[in-house]
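Engineer: Provided below for reference: sequence and predicted model.
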Amino acid sequence: MQTLSNIFWLGTKELRSFFRDFVLLGLVIYTFSFAIYVQGHSNAQELNNGSVAYVDEDNSELSRRMIAVFLPPYFKTPVPIGGGDVDHLMNTAAYTFVIVIPPNFERDVLAGRSPELQVNVDATAMVTAGLGYGYIQQILTTEINNFVSRNEGKFQSRSQNIAKAPATLSVRVAFNPNVTTAWFTSVMGIVNNVTMLAIILAGAAIIREREHGTMDHLLVMPVSPFEIAMSKIWANGLVITVAVFLSLEIVVRGALKIPIVGSVPLFIGGAAIYLFFATAIGIFLATIARSMPQLGLLYILVAMPMNILSGSNTPLESMPPILSSIMMFSPSTHFVSFAQAILFRGAGLSVVWPDFLFVAFVGGLFLFFALLRFRAIAVQAG
């Protein structure tokens, strides 16, 4: 009971220190609010308001239908231009896409001659160009096929020269029907920020004690290194856990209107287990670093690869086999795995408990290493 009491009161001291540090407090608020909202909107991989111009040299019913199908929010209203203005407008980046419809296009299509349709793309806007070209190709192909089908009886040659698809592909998208990037990036932003803040807050707590000279006081007091470490783990973990919950409810569900399929309490429980690991590694790094700049350098060496290679940005299957095998020993990979399973696919504890257990085990190892470093510091202080 004395150990629990010491851990509790040392943790409350840590909480008071945190709430008096307005820089760290502001960092936590910003990281789990505005930063998540901006990441959800600014990192979108969908086409939005693509600028389109067209040269209609056919002026037929088909050409007018083809232009009319470019609608917001994917495209802006298409603008008619002259054939001689295409190069100049593309060079000045006035439009990302310019569609040129040749003369007699409708007649040649209905006759089965397979006429060429030109689409000019400004690929300096790489993401918009890559996505937009695929959209345009699909939109125009669908509109041409629909137009030809409506006029099938008028032109018998059409059925002789245009081959029909041998099969119809039916695609069903699970868990994210419109493949909206914000649904993924916002939640993964929270996951990545958990690692960042847990290491920084726990490490900063130790560095602050050393810079203020209170670490020597703690080490000579009748408290053990275990009690000191656990007090900082539960205090900083509590702050981040509350921030994660509020971010999911206010920013993700409220502001971004993103549905959460699975159990939020189960995810919060898993996040708390991961915070045990992340704060433990933050304490371990702080026992090595002598100052906050050194802690920042160690964070770059340790946490940045964990976040980048965890599967939150690129699936493990897309990585080289050796690298993906190594990352399976990283708790951040398991954190991303059970976060996606719970929040996106509605998985239960029966599915994610192996990830919970692995993260807790590795967290215990790093806590053990941190305590060994604490004892070494205590011997030096003695």
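Structural biologist: Happy to help now that I have it.

Engineer: only C-alpha atoms for contact and neighbour calcs from this point on.
Structural biologist: Noted.

Engineer: Tell me how many other residues crowd Gln137.
Structural biologist: Under the neighbour criterion other C-alpha atoms under 10 Å, Gln137 is assigned a count of 11.

Engineer: Helix, strand or coil: sort out Ile99 for me.
Structural biologist: Three-state assignment for Ile99 (DSSP: H, G, I helix; E, B strand; the rest coil): strand.

Engineer: Second structure for comparison follows:
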Amino acid sequence: MRVESTFLRNTWTLGIKEFRSLSRDAAMLFLIVFMFTVSVVAETRERPETLNRAAIAVVDEDRSQLSTRIIAALHPPQFITPERVDLADMDRGMDAGRYTFVLNIPPNFQRDVMAGRSPALQLNVDATRQSQAQTGAGYIQNIINDEVRAHVQRLRAPPVQPVELVPRAMFNPNLEAAWFAAITAIINNVTMLGILLTGAALIREREHGTIEHLLVMPVTPLEIMLSKIWAMGVVVLVASTASLYVVVQGVLGIAVAGSIALFAVGTLLYLFAAASIGIFMGTIARSMPQFGLMAILVLLPLQILSGSLTPRESMPDLIYHLMSLAPTTHYVAMGQSILFRGAGPEVVWPEFAMVALIGAVFLALSHHRLRRMIGEMQG
């Protein structure tokens, strides 16, 4: 019992030391605040696939009721109010970069539509604006099709369709990418800081020589590891939870479907795994520049291939099965299930179990590496 009490007291005291050390590191404090505030807002409002206030002009050579309806349907927030231009000004506006899209409605467009013909409309797209060009062209095509269909059905009886498809958008009725962008940014930032803070804390002690001071104290490598894990885990947990409440729900006004408390429990469990990975990397790297380069090689695959940016089902089978061994994959699935779809513990417990198992494996590997590193330093 006395050994357990000493173990807990040493782990607690060393964790408090980590808080004090972090409080004197202005760069790390700035990084934590920035990643969970400015970075989340920027990721949400500058999402590449989101079409927002695209510049569009219309050459209306038909000047009919149908062409007027089409122009009126091109409205904010996807587009700015369409500017009517002449055919001669179309190319000049595109060359000058004033418009991303220029729609040319030909003469007799409405008459040809009502006669059952298939008239062609010309849509000029500035493809140098890559993020808006592809998405916007699809938006405009759907808008034109909807307006033509509604206009034809109003003036003559619509044909009887054998099947009626009624789509239902679940979990995001308005199909707003910002709903997913903000929460995905928090999930990715938890991964980044969970690994960087613990690994950097160990490297910093080696560079400053304070690791030698710990070696002459009656503390074990496991106590040193756990102190860094719980201290840095608490910092990231508090920052990520505050970001969900203040930035996501408050500043951005995004609704969270599930329980933030359940997500916080999953985040705490995941931080145990991420911090263990960070310590493992810290025992391999000899300096902070080496650790930074190693972090790039580790963080990029974890974030890109975990399912937060691209669905795992669309990846090659080898990558799909390989990434199932990474805790980030299960954390992303858990976070999306809880925050996007409102899942409860009965749904996400397999992800909780996998994160705990992977974290225990990396904790054992990190403990072995740290004992070996300390042995080399004492030798």
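Structural biologist: Sure thing, it's come through. In this text the structure is predicted, and so the values were computed from the model without any measurement.

Engineer: Which strand or helix spans the residue nearest to Ile304 of structure 2 when sequence neighbours are not counted?
Structural biologist: Closest residue to Ile304 of structure 2 apart from its sequence neighbours, by C-alpha to C-alpha, 6 or more residues apart in numbering: Thr310 at 7.3 Å. Using DSSP states H and E, Thr310 of structure 2 sits in no helix or strand.

Engineer: where's the residue mapped onto Thr310 of structure 2 from structure 1 relative to Met188 of structure 1, distance?
Structural biologist: Matched to structure 1 by TM-score structural alignment, Thr310 of structure 2 sits across from Thr314. Per C-alpha to C-alpha, to the nearest Å, Thr314 of structure 1 is found 11 Å from Met188 of structure 1.

Engineer: who's more crowded, those two?
Structural biologist: Met188 (22 against 11).

Engineer: Determine the longest helix present in structure 2.
Structural biologist: The residue-count maximum for a helix in structure 2 (DSSP state H) belongs to helix 345-378.

Engineer: Now that one: buried residues?
Structural biologist: Across helix 345-378 of structure 2, burial judged by 16 or more other C-alpha atoms under 10 Å covers 348, 351-352, 354-356, 358-359, 362-363, 366-367, 369-370.

Engineer: can you give me the strands for structure 1?
Structural biologist: 52-56, 79-80, 97-101, 118-121 (DSSP state E).

Engineer: The third one aligns to what range in structure 2?
Structural biologist: Taking TM-score structural alignment as the measure, structure 2 aligns residues 101-105 with strand 97-101 of structure 1.

Engineer: By how much does that stretch deviate from structure 1 on average?
Structural biologist: Here the mean offset of stretch 101-105 of structure 2 against structure 1 after fitting is 1.6 Å, by mean C-alpha distance after the TM-score superposition for structure 1.

Engineer: From the chain's centroid, how far away is that stretch?
Structural biologist: Between the centre of stretch 101-105 of structure 2 and the centre of its chain there are 34 Å (C-alpha atoms, centre = their mean, to the nearest Å).

Engineer: To which residue of structure 1 is Glu18 of structure 2 aligned?
Structural biologist: By TM-score structural alignment, Glu18 of structure 2 lines up with Glu14.

Engineer: Pro221 of structure 2 now?
Structural biologist: For Pro221 of structure 2, the residue aligned by TM-score structural alignment is Pro225.

Engineer: Its match contacts Ile377, correct?
Structural biologist: No - using C-alpha atoms under 8 Å, Pro225 of structure 1 makes no contact with Ile377, being 9.9 Å away.

Engineer: In contact with the residue nearest the centre of structure 1, which residues?
Structural biologist: Centroid-nearest residue in structure 1: Thr185, 2.7 Å away (criterion: C-alpha atoms, centre = their mean). Contact analysis of Thr185 of structure 1 by C-alpha atoms under 8 Å, 6 or more residues apart in numbering lists 39-40, 43.

Engineer: Fine by me, we can end here.
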